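Trainee: Sequence and predicted structure, then a few things I'm wondering about:
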Amino acid sequence: MRLISINVLTTGMVIGRTIWNEAGHPLLQKNVVVSDSIIERLKQLGIQYLYIEDEISNGIEIEETVSHAKRMKAVKQITESFDKVKGLNSYSASIILDQQSKVIGNLVDDLLNSVTKDEDLLTILTDTLIYDEYIYQHSFQVTLYSLAIAKELGYTYGDLKTIGMGALLHDVGKMAIPTEILLKPSKLTDEEYETMKKHARFGFDILRNLHTVSLLVAHCAFQHHERLDGSGYPRGLVNDEIHPYAKIIAVADVFDAVTSNRVYRKKMLPHQGIKIIDSANGTLFDSRVVEALKRCIVHYPNGTIVLLSDGRRGVVAKQNSENSALPHVRIFEENNKLLKSTYLISLAVETNVFIEKVETDYIVNIE
């Protein structure tokens, strides 16, 4: 299967991967043949990319680090825990979260097992996400990214558990933000943005009073918007004033934000999100954390069409666990002509060739 933009989806194409709605139910099943009405519906839902089956990508499979069933179970648990504290003052919210701490801890353990069970690169493919539930999906994904980065940096299991708790709860303070600001479908005013920024302090106030959770978890919530150069909030901390755990969550938070659909912004592909993070390497974000992200996250998911620097075109067929930016590519086109038979290359071996462009709008030339 291969990844394409909704802009080039046409009648007769075959869906390669089930698309799920926000409730966890299949919206469009794998192997369904696309019709005009399906295309219109997907556009209405804001779907930007999807997978199709075709000859040039035959046999290429995409497997996420966490299964759909486990994802939906986790997001449901996060939703239930967060909703219990919505609108409460920090004292009352702390009492409720203390009661929920075992559930949250078990959830982190489950996700931690998914990340540490093998040496595969982390692959998370978000399907259609309803905007009202963004905070819950976001908390789930930031936890996985944070755990993967921390694992890559060599943290102990105990450290990973604390980082996972901090990541999962980093945005809990948003439950104290007025809904009309939290879910506003357009750019916030300066006053609204100042209110939104208070979620870091709100989260800290809730989490620091938990008896069942490390105080470091509270500092993860407090500091995940701080930046190395002091331009972050709420306190404008710099460099070593920011806890290492919060530095990890800061990178995971921004990476997920730019690679997820939002009502006011379309999502980027993983390699684009990594480029955004890397542009602030050492200025806003800790270099060790950024480099760990680049090593442990899939840059070009399987099924991605890429144009190489020598003019050849191919589809990413397999990941390279030694260097996530240099996957194995199935070459199917040379000099803008389809080959009678494809062949596989490794960009780690062919070092004189690099990925020049990702082409989700590519249309097969059958001439």
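Mentor: Structure's in. What do you need?
Trainee: C-alpha only now, for contacts and for neighbours.
Mentor: Will do.
Trainee: who touches Glu356 in this structure?
Mentor: The neighbours of Glu356, taking CA atoms under 8 Å, 6 or more residues apart in numbering as the test, are Val306, Leu307, Leu308, Ser309.
Trainee: is it fair to say it lies in a helix?
Mentor: No: using DSSP: H, G, I helix; E, B strand; the rest coil, the assignment for Glu356 is strand, not a helix.
Trainee: mind checking the longest strand of this structure?
Mentor: Under DSSP state E, the strand in the chain containing the largest number of residues is strand 337-346.
Trainee: Tell me which residues of that one come out buried.
Mentor: For strand 337-346, burial by neighbour count (16 or more other CA atoms under 10 Å) applies to Leu338, Ser346.
Trainee: ok, now stretch 93-103?
Mentor: Result for stretch 93-103 [16+ other CA under 10 Å]: buried residues Ala93, Ser94, Ile95, Ile96, Leu97, Asp98, Gln100, Ser101.
Trainee: A further structure is provided below for comparison with the first:
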Amino acid sequence: MRLVSVAACRPGMKLGKSIYNEDGRTLLSENAELTEKILERLNTYGIKYIYIQDSRTDDIVIEDILSDETRAMAMGLIRSTFRQLMGVSGKRKLAGALHLEKTFSQLLNAVIDDLSNHKEAMIMLMNMNASDYYLYQHSLNVCVYSTLLGMANGYGRDEIQALSLGALLHDIGKTQINQKVLNKPGKLTDAEYKEVQRHAELGYYMLKDEPNIPLISAHCAYQHHERLDGSGYPRGIQGGEIHEYAKLIGLVDVFDAMTSHRVYRPAMLPHQAIESIYTGSGTLYSKELIELFRDKIAFYPLGLSVRLSTGEQGVVVDINSSFPQRPVVRILQDAEGTDLTVPHEIDLSKKLSVMITDVDVLSSN
């Protein structure tokens, strides 16, 4: 299968990997044939990249690190809980009545158990979702990414539990923000921006007195927009004043936001997002955490079409875990754009003079 932008898709192509709705259930099944109407709907939903079937890459299999059952449980619980919190007065009281720790403890155990079976997995795009449901999917993505990084950093089970819970609920304060402001397609006014910034403090106060929720999980909500140089919010704290979990979640939060389609801008691919994040190394984000993240990110996801500096075009078929920014590419077209009768593969970790110069370029056979 290949990862292709919806803009490059044509009617008659077949879906290579299912797309899920806000409840984590199937929106469009694997093997579904794409039509003009379906492609229009995908654009309407804000879905920008999908996997399609291609006989030249039918050996590429992308395994989900979360089971279908865990994904469905996660999206259902996040959606139902967050919706109960939206637009209701007496928020802190309501949050307590929902027993958030009890609500999410079974889910977090399922997520941690699923990820424990894929500790060495590279972080792949998880954003085959509709932009209307960004808050729910984003909360799950940040939880999954943060949990994987916590495991890679050697955290114990109790530490992982607190980190995962803080990551899952880091944006819970957004349930108390005017949703029209939160999803505004245009530039926010100064007053609107200040309103959105309130979500960090609101989230902290919603969580800090919750039964059985570690205080550090509440601080993840409070501090995930703080930055090393003090330029973040809500308190402008610096460096060592920011808990390591919050630093990690803040980094992951930015990455997932960049690689998700939003109402005000299209999604970036991972290599573009990580390059942008690197500009804040040592000033906004911890250099050590960026390097940890870099080593776990699939810069160029499996199935992505790429052009090389040689002019040849192909598809990413394997990721070098020790050198993720230089994957193995199956060459399908020569420099003149002619399909090869016998494709061959180039391991960019061994061909250091060859670079990826463009993505999403290959036409379908």
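Mentor: Structure received. Everything numeric here is computed off the predicted structure, so don't read it as measured data.
Trainee: Residues in contact with stretch 112-127 of the second structure: which ones?
Mentor: 65-67, 137, 141, 144-145, 147-148, 151-152, 259-260, 270, 296-298, 301, 321.
Trainee: One more: stretch 260-278 of the second structure?
Mentor: Applying CA under 8 Å, 6+ apart, the set of residues contacting stretch 260-278 of the second structure is 46-48, 125, 127, 131, 134, 183-186, 255, 258-259, 285, 290, 294, 297-300, 325.
Trainee: Only the buried subset of those residues, as a ChimeraX command please.
Mentor: Buried residues within these, by 16+ other CA under 10 Å, are selected in ChimeraX with:
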select :46,47,48,125,127,131,134,183,255,258,259,285,290,294,297,298,299,300,325
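Trainee: Which ones among the contacts of stretch 260-278 of the second structure map onto helices?
Mentor: Tyr134, Phe255, Met258, Ile290, Arg294 (DSSP state H).
Trainee: Apart from its chain neighbours, what residue comes closest to the second one?
Mentor: Think Phe255 of the second structure. Ala273 (6.1 Å; CA to CA, 6 or more residues apart in numbering).
Trainee: Three-state assignment for that neighbour, please.
Mentor: helix.
Trainee: Number of residues surrounding it?
Mentor: By other CA atoms under 10 Å, the residues close to Ala273 of the second structure number 18.
Trainee: and the residue mapped onto it from the first structure, how far is that from Lys266 of the first structure?
Mentor: Applying TM-score structural alignment, one finds that Ala273 of the second structure aligns to Gly273 in the first structure. Counting by CA to CA, to the nearest Å, the gap from Gly273 of the first structure to Lys266 of the first structure is 12 Å.
Trainee: Could you do Val14 of the first structure as well?
Mentor: From Val14 of the first structure to Lys266 of the first structure the distance is 24 Å (CA to CA).
Trainee: Looking at those two, which one has more neighbours?
Mentor: Legend: neighbour count by other CA under 10 Å for Val14 of the first structure and Lys266, higher for Val14 (20 against 14).
Trainee: Verify the stated contact: that one with Glu55.
Mentor: No: counting by CA atoms under 8 Å, no contact exists between Val14 of the first structure and Glu55, whose distance comes to 11.0 Å.
Trainee: got the contact list for the residue nearest the centre of the second structure?
Mentor: Among the residues of the second structure, the one closest to the centroid is Asp256, at 3.9 Å (CA atoms, centre = their mean). Residues in contact with Asp256 of the second structure (CA under 8 Å, 6+ apart) are His138, Asn141, Val142.
Trainee: Would you mind measuring from the first one to Gly156 of the second structure?
Mentor: Summarising the geometry, the distance separating His138 of the second structure from Gly156 of the second structure, computed by CA to CA, is 24 Å.
Trainee: So these two - more neighbours on which side?
Mentor: Neighbour totals were compared for His138 of the second structure and Gly156, and His138 leads with 22 against 10 (other CA under 10 Å).
Trainee: what residues are up against the more buried one?
Mentor: Asp256, Ala257.
Trainee: Kindly report the same for the one 4 residues further on.
Mentor: Taking CA under 8 Å, 6+ apart as the contact definition, Val142 of the second structure lies against Ala167, Leu168, Ile249, Val252, Asp253, Asp256.
Trainee: Report the buried members of the residues you listed.
Mentor: Ala167, Leu168, Ile249, Val252, Asp253, Asp256.
Trainee: Would you mind confirming that Ser305 of the second structure makes contact with Pro327?
Mentor: No: at 11.9 Å, Ser305 of the second structure does not count as touching Pro327 under the criterion of CA under 8 Å.
Trainee: Overlap of the contact sets of those two?
Mentor: Val316.
Trainee: Quick check: His170 of the first structure touching Ala221?
Mentor: Yes: here His170 of the first structure reaches Ala221: they are 4.1 Å apart, a contact under CA under 8 Å.
Trainee: Now do the shared contacts for these two.
Mentor: What both His170 of the first structure and Ala221 touch, as defined by CA under 8 Å, 6+ apart, is the set Ala200, Gly203.
Trainee: Can you measure across stretch 219-227 of the second structure, start residue to end residue?
Mentor: 14 Å.
Trainee: and what of stretch 14-31 of the second structure?
Mentor: End to end - CA to CA - stretch 14-31 of the second structure spans 5 Å.
Trainee: same check, this time on stretch 1-16 of the second structure
Mentor: 6 Å.
Trainee: and if you look at stretch 176-194 of the first structure?
Mentor: For stretch 176-194 of the first structure, the end-to-end distance is 14 Å (CA to CA).
Trainee: By neighbour count, which bits of it are buried? Give me those.
Mentor: Ala176, Ile177, Ile181, Leu182, Glu192.
Trainee: distance of Tyr233 of the first structure from Gly158 of the first structure?
Mentor: Counting by CA to CA, the gap from Tyr233 of the first structure to Gly158 of the first structure is 28 Å.
Trainee: More neighbours: those two, which one.
Mentor: Between Tyr233 of the first structure and Gly158, counted using other CA under 10 Å, Tyr233 has the larger neighbour count: 17 against 9.
Trainee: Quick check: chain neighbours aside, which residue is closest to the more buried one?
Mentor: In space, Tyr233 of the first structure is closest to Glu226, 5.1 Å off (CA to CA, 6+ apart).
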